[in-house]
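>>> Any chance you can model this:
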Amino acid sequence: MTIRQHLKFWIIATVVFLAILVLLREILLPFVLGMAVAYFLDPVADKLEEKGMGRTSATSLIVGIFLLITILAVVLLIPALADQLIGLVKRLPGYFQAAYDLIVPLLSRVVDIPGLDNGGDFRKVLSEQATSAFKNLGSITTNILDQGLAFVNLLSLLVITPVVAFYLLRDWDLIVERVDGWLPRKQQQTIRTLVKQIDDVLAGFVRGQSTVCLILAIYYGVALLVVGLEFGLVIGILTGLISFIPFVGAIIGFIASVGVALFQFWPDFIQIGIVGGIFVVGQMLEGYVLTPKLVGGKVGLHPVWVMFGLLAGGALFGFVGVLVAVPVAAVIGVLSRFALTQYMDSPIYGDANDFEKLSKD
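From the prediction side, this is the model:
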């Protein structure tokens, strides 16, 4: 086959593969989660194998413990989180009103805006924006529930995901060996190098950053709950879970928690300061301890690229797209850097000496 025929084949294969994913996106969630669990826990299975345990026994133990922890988390946390989230949504109009009553008198002393004192137009705009935000939140929630957490899908998650995770984790090394045997002989070493780089990125970001997010979610949730902040558990856990985007999770959590603390504890500045201090400690813990130890410096995923990947994945494949967005972004990032390196080493790019010779001629 010529290079053009190879290129045509891979383009057609990619298009067919993407078309199949689009057609089957409604049933992909438990399989994607099973693959993610298997990839996440593969190092644990390898260590148990090194200690003399059989692969099947190690897989059964790991998946069993993981499933038990997941079920306990769902049973114990979901009701509390749902209750706090509903309460927070109900209180939001009151927070908007309190913020309006606090900010408008201060703003009117600095800026003379017609209609600001009586608050008619301003309150109307604020109300419309809040209503629009609630509608968007409801649409997003409904979309997620429709695509990922409906009853049938939830049942499939509890049944199919552990089964997929078990078989993939048990046969992980065999699958890798089999796929490695399919690689073209001439490009085998190059492909292995690229796969190693992709695995380093995924291991650093998916495994490392997921662990960081889990630790931060527990820390923020427990700390805010201990200081008595209303809705502290849901704010803390959500803050930790979105901390894979540097600073975004902490900023959102800080604004939300300090905003609630202002209305709950005012004028107790010490209590408000303690809430703010929780996030300062959390950022120090993340920046100087967790991220260097668990993630390292070889991830190479820019926060903007991560955000774009999440939005694009969600728009194309819904909840499943959000789950696979970061791994796909990592793969594209590694391949893009490889392509750029190949270009800069090629005669097309050239070097400074070639440019000087051409200029003299």
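
>>> going forward, measure contacts and count neighbours with C-alpha atoms only.
Noted.

>>> any idea how far Phe166 is from Leu68?
For Phe166, the distance to Leu68 equals 14 Å [Cα to Cα, to the nearest Å].

>>> how about the helices in the protein?
Applying DSSP state H to the chain gives helices spanning 3-23, 29-50, 55-110, 120-147, 151-170, 172-181, 188-202, 210-226, 232-241, 248-265, 269-285, 303-344, 352-360.

>>> quick one: buried residues of the last one?
It stands for helix 352-360. Neighbour-count burial for helix 352-360 flags no residue at all (criterion: 16 or more other Cα atoms under 10 Å).

>>> before we move on, back to that, Phe166 and Leu68 - which one has more neighbours?
Phe166 (23 against 12; other Cα atoms under 10 Å).

>>> Between the helices of the chain, which one is closest to Val295.
helix 210-226 (8.2 Å; Cα to Cα).

>>> Go ahead and name everything in contact with the closest one.
231-244, 275, 278-279, 282, 286, 290-291, 294 (Cα atoms under 8 Å, 6 or more residues apart in numbering).

>>> Another sequence for comparison is provided below:
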Amino acid sequence: MSVRGGAGRLADSRAWPLLAAVVLGGVLIYLLRPILTPFLVAALLAYLADPLVDRLQRLHLGRTPAVVVVFLVLTGILTGIVLLLIPLVGHQIDILQRQIPALIDWLQQTALPWLQSRLGVDPGVLDLERIRSAITEHWRSTGNIAADLVARATRSGLALAGLLATLALIPVVTFYLLRDWDVLLARIHALLPRRIAPQVARLAGECDEVVAAFLRGQLLVMLALGVFYAAGLWLVGLQLAVLIGLISGLAAIIPYLGFVVGILAASLAAVFQFSDWLVPLLLVWAVYLAGQALEQMLLTPVLVGDRLGLHPVAVIFAVLAGGQLFGFVGVLIALPVAAMVMVLLRHAHAHYQGSELYNRQESQDP
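Sure thing, here's the model as predicted:
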């Protein structure tokens, strides 16, 4: 009994430094969150690009040249996407802002009377007239939000310098992290106690599998669905095709949410835009049903595979909790932390089911 008690106290004494390190790390993240954003964004980009660099290395290209190639290619792609999307999305937002007053008139004159006659809904529940007046009065000023933000930033030299420094840090830190990624992992592994190093490496591999399924696979699924929905809605003739497709792709980080949000928004836009809306509405539904089939039968199996992902409820809770606790920094680290917690909980559950506490049965007197 004393030996068992001594072993328990020894295990507790070994666990305390690890627990203290975890708590200290959380406190440091909380205290340093205002300056962590460029480093976390850079770490995320380096993590996503590391497999591409590894593939180039397997083609007998040095680490630094491989990083330079990947870095230049990804920078060009991201720059092109941003330069292409900014005018498109800005134009779509202008269209939406011009349509909002007319949409509210349609709701007030058509939709609410129909709901009142069929369902007994009180039209006075929503003060649509006040909403329409406010939007009509301010839509021109809201259309220049980006210009207003730039003007405010330029009026404060310190704020502008901080913003430029943050933006400049991201590519620099990304380059160095990507170049030394394997070295950093090897050094972390070398610091682990030899007794637990294999187990920690196995857990880290499982965490990487889950994180990769969301940060690599799911991001590619989101991008593909956004392009597919935008192109399909554009072929239908929807004026807000790019904006709705972009929203559908972003919402696809949670399974089925992009489909639900997108088909509702696109259906409302089609009914409002087309006077003879039945055929366009059916075409919108066909686009989203085809996108859902494409996701289930091709995109998810190929890009994500059968790797264990996070439950949709866990994704929602992780993002909201991370944002509440740590702001934008918390949103960046929410999914990786949630994936690691899920892996640890799965192992803890398996350990509990194999423990004496779970399997012990009460002795019965004969």
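
>>> Any idea what the TM-score comes out to?
After superposition, the two chains reach a TM-score (TM-score structural alignment, normalised by the length of the first structure) of 0.86; 342 aligned residues with a Cα RMSD of 2.9 Å.

>>> picking that back up, could you identify which of the helices of the first structure is most buried?
The highest average neighbour count among those, using mean count of other Cα atoms under 10 Å, belongs to helix 232-241 at a mean of 25.

>>> Quick one: list the elements packing against that helix.
helix 55-110, helix 210-226, helix 248-265 (3 or more Cα pairs under 8 Å, 6 or more residues apart in numbering; DSSP states H and E).

>>> mind checking which of the ones you listed is nearest Pro184 of the first structure?
Across these, closest to Pro184 of the first structure is helix 55-110 (Cα to Cα), at 29.3 Å.

>>> Let me know the angle separating the closest one from helix 29-50.
120 degrees (axes from the mean of the first three to the mean of the last three Cα atoms, to 10 degrees).

>>> mean shift of helix 55-110 of the first structure relative to the second structure?
Once superposed with the second structure, the aligned residues differ from helix 55-110 of the first structure by a mean of 2.2 Å; criterion: mean Cα distance after the TM-score superposition for the first structure.

>>> now that helix: how far from the chain's centre is it?
16 Å (Cα atoms, centre = their mean, to the nearest Å).

>>> same deal with stretch 36-53 of the first structure?
With Cα atoms, centre = their mean, you get 23 Å for stretch 36-53 of the first structure.

>>> ok, now how distant is the residue nearest to the spatial centre of the second structure from Leu219 of the second structure?
For the second structure, the residue nearest the mean C-alpha position is Ile253 (5.9 Å; Cα atoms, centre = their mean). According to Cα to Cα, Ile253 of the second structure stands 7 Å off from Leu219 of the second structure.

>>> try Leu40 of the second structure
17 Å.

>>> And for Thr110 of the second structure?
Applying Cα to Cα to Thr110 of the second structure and Leu219 of the second structure gives a distance of 40 Å.

>>> before we move on, what about Val70 of the second structure?
From Val70 of the second structure across to Leu219 of the second structure, the span is 18 Å (Cα to Cα).

>>> can you give me the end-to-end distance of stretch 246-262 of the second structure?
Start and end residues of stretch 246-262 of the second structure are separated by 9 Å (Cα to Cα).

>>> With the first structure overlaid, report how far stretch 40-49 of the second structure is off on average.
Looks like 1.0 Å for stretch 40-49 of the second structure (mean Cα distance after the TM-score superposition for the first structure).
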